[in-house]
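Colleague: Attaching a predicted model along with its sequence, questions to come.
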Amino acid sequence: MDEPFRWHGGLEIYCKEDCLPENVLDEPYALTYTSLLASYKDFVEELSDIETWYRRDELLSGIELCEKQCAEYVFGDLEGLFYKERLSELHQWFTELYDKSAIYLLNWDHYRFETGLVIYWEGIVQYDSKESAVALQAILEKYMNENKLNPMHLKEARFDALTEMESILVFPQKEYYKNGFGQNALQDLYTICVDFFEERSVKKGFDYENCIQFTKLFTCPICNCPEPIEDADVSEEYQVIACNYCYNK
């Protein structure tokens, strides 16, 4: 909401404090009004960039402080003054913005999504062999080393076929997706996996497609890691949508 600056002398509206007519700020409560309105506009803009619970809480603290400042002027004497009436409106806006911000990270529309490649090592070891898992790990590592790829692994787990149940290869958009390289790398890695299993003998009944899959990820606002959306749930403590690890800890 892009609220304009209003003034006592007419119906004109202004985009910022500096554009107001001369001597406007000498009027009673005018300086308080323009200062708090500027803060309100900053908070509205900041909300659209909120991605973590602690930034959300910082924003809530700032809004609450301004809301209290408005209340100090709204519920006092000298009713009917132009800028005091504007402060009364602004008090309501801060209240509404606080409520909106408090539930902002409970809405999927406010999350950024990534694509990850899941490799279920446990399934490969159990239904095929340890040797296949270790060999596939070596081939994938070779590709990533040659292309200087540093995938983000969930919870900083090791890329190890024998000690990890699974690995999720993620190339964050900020680093790799500007030119599509990250998405292309994921497709290359998937193709490497498919070719690996199709070119070798695997145990009867083993379906490698169940162990090599793409998955949709969101950035958990608590641990700030890309996590599978199918494992997400609401954290009552933080009032955000969180990954399985964070809402259960």
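Modeller: That came through, no problem. For clarity, every value in this text was computed on a predicted model and none was experimentally measured.
Colleague: Only C-alpha atoms from now on, for both contacts and neighbour counts.
Modeller: Fine.
Colleague: helix/strand/coil for the residue lying closest to residue 66 once chain neighbours are set aside?
Modeller: Spatial nearest neighbour of residue 66, chain neighbours left out: residue 36 (6.7 Å); criterion: Cα to Cα, 6 or more residues apart in numbering. Classification of residue 36 using DSSP: H, G, I helix; E, B strand; the rest coil returns helix.
Colleague: Residue 36: how many residues sit nearby?
Modeller: By the criterion of other Cα atoms under 10 Å, residue 36 has 21 neighbours.
Colleague: How about residue 66?
Modeller: 21.
Colleague: Residue 47 - how many residues pack around it?
Modeller: Using other Cα under 10 Å, residue 47 has 18 neighbouring residues.
Colleague: Against that first model, consider the following:
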Amino acid sequence: MNAVKRIMIVAVAAGALITVGAVSPAGAADGAGQGLKVGDSVCTDWVQSDNGVRLTGALDDSTGEWTVRKADSPSGAETVVLRASAGSRTAGEVPIDRTVTAAGTEDFVYRACLSLDWVVKPIPLSLVANYRMALTSSSPRAVNDIGPHTAKLSAAQACGDRTAVQPGATVRLTGTSTGRTSWSINVTGNTNNYEGPWYALFETVEDIDATVTLDPEITEVTVCVGAGDADHRVPVAFELSVV
């Protein structure tokens, strides 16, 4: 397979396969997903920065709200420092590109969230309420990938950062939920030689703590999570680390 960009795949709780294209650059607090419903929400992990952050992304065929939250630490009290409308009731992708500027040079941690309040009526076999987002800092002192990604999902999918890996790297996926959840470590990025499956791990359990040694030809991976159903919204938290 020559220079193929792998596509992320995960099975949602209903059992259908959905796909997500490439998301934001590796190293950002980012994410992408599909099938979000009214009341669902997704949040990135944290970025530590001394000069603020920039939120970029887009939402398709639905409306909701973007927020950026600031805290002294991931366990500290959060302050909403950016609030903006998301999406549109007309068809198509609506982007966002907003910057939060820090008042001083003190380090804070930031994360971005998206919540939905309206979704176009689903059409059979179509995928609606697709999103992507990235939270970045221009500071040379910035620290990315702090803490877990979180989401509340009802038969929807959320994906985390794209993580570059060395040949034959070992990665660990930890995640928690309150219901039946599909967890996958998906192969992303460009590769000339890798011809294996599109995921390095796929399990359907409530909570997960799994370690996987990757094929030497894999250059990049991301985690995707599918949870919930039409009647139940499931909170999830997940994190991928290189060990």
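Modeller: Here it is on my side, so go on. In this text the structure is predicted, and so the values were computed from the model without any measurement.
Colleague: Mind checking the TM-score on these two?
Modeller: Superposed pair, TM-score by TM-score structural alignment, normalised by the length of the second structure: 0.24. Supporting alignment: 109 aligned residues with a Cα RMSD of 6.4 Å.
Colleague: Might you report the residue contacts of the closest residue to residue 200 of the second structure other than its chain neighbours?
Modeller: Computed as Cα to Cα, 6+ apart, the closest residue to residue 200 of the second structure that is not its neighbour in sequence is residue 185, at 5.4 Å. The contact partners of residue 185 of the second structure, taken as Cα atoms under 8 Å, 6 or more residues apart in numbering, are 173, 199, 200, 201, 202, 221, 222, 223, 224.
Colleague: Please name the residues that touch residue 58 of the second structure.
Modeller: 86, 87, 93, 94, 95, 96, 131, 132, 133.
Colleague: Looking at those residues, which one is closest to residue 159 of the second structure?
Modeller: Distance to residue 159 of the second structure across the contacts of residue 58 of the second structure (Cα to Cα) is lowest for residue 132, with 9.1 Å.
Colleague: I'd say the closest one and residue 57 touch.
Modeller: Yes - judged on Cα atoms under 8 Å, residue 132 of the second structure makes contact with residue 57 at a distance of 5.1 Å.
Colleague: List the buried residues for the longest strand along the second structure?
Modeller: Longest strand in the second structure by number of residues (criterion: DSSP state E): strand 108-119. Buried residues in strand 108-119 of the second structure, counted by 16 or more other Cα atoms under 10 Å: 108, 109, 110, 111, 112, 113, 114, 115, 116, 118, 119.
Colleague: next structured bit after it?
Modeller: Once the chain leaves strand 108-119 of the second structure, the next helix or strand it forms, by DSSP states H and E, is strand 131-136.
Colleague: quick one: that following strand to strand 108-119, angle?
Modeller: Per axes from the mean of the first three to the mean of the last three Cα atoms, to 10 degrees, the angle that strand 131-136 of the second structure makes with strand 108-119 is 170 degrees.
Colleague: can you list contacts of strand 131-136 of the second structure?
Modeller: In contact with strand 131-136 of the second structure (Cα under 8 Å, 6+ apart) are residues 23-24, 28-34, 44, 47, 53-60, 111-112.
Colleague: mind listing which of those are in strands?
Modeller: 29-34, 47, 53-60, 111-112.
Colleague: Residue 176 of the first structure touches residue 182, doesn't it?
Modeller: Yes - using Cα under 8 Å, residue 176 of the first structure makes contact with residue 182 at a distance of 4.7 Å.
Colleague: Of these two, which one has the most company?
Modeller: Using other Cα under 10 Å, the more surrounded residue of residue 176 of the first structure and residue 182 is residue 182, with 22 against 18.
Colleague: so that one is in which element?
Modeller: Using DSSP H and E, residue 182 of the first structure falls in helix 181-198.
Colleague: how about that helix: buried residues?
Modeller: Buried-residue list, helix 181-198 of the first structure, by 16+ other Cα under 10 Å: 182, 183, 185, 186, 189, 190, 192, 193, 196.
Colleague: how about JSON lines for the residues you listed, with distance to residue 113 of the first structure added?
Modeller: Listed next are these as JSON lines, based on distance: Cα to Cα, whole Å:
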{"residue": "182", "distance to residue 113 of the first structure": "14"}
{"residue": "183", "distance to residue 113 of the first structure": "13"}
{"residue": "185", "distance to residue 113 of the first structure": "17"}
{"residue": "186", "distance to residue 113 of the first structure": "15"}
{"residue": "189", "distance to residue 113 of the first structure": "20"}
{"residue": "190", "distance to residue 113 of the first structure": "19"}
{"residue": "192", "distance to residue 113 of the first structure": "24"}
{"residue": "193", "distance to residue 113 of the first structure": "24"}
{"residue": "196", "distance to residue 113 of the first structure": "29"}
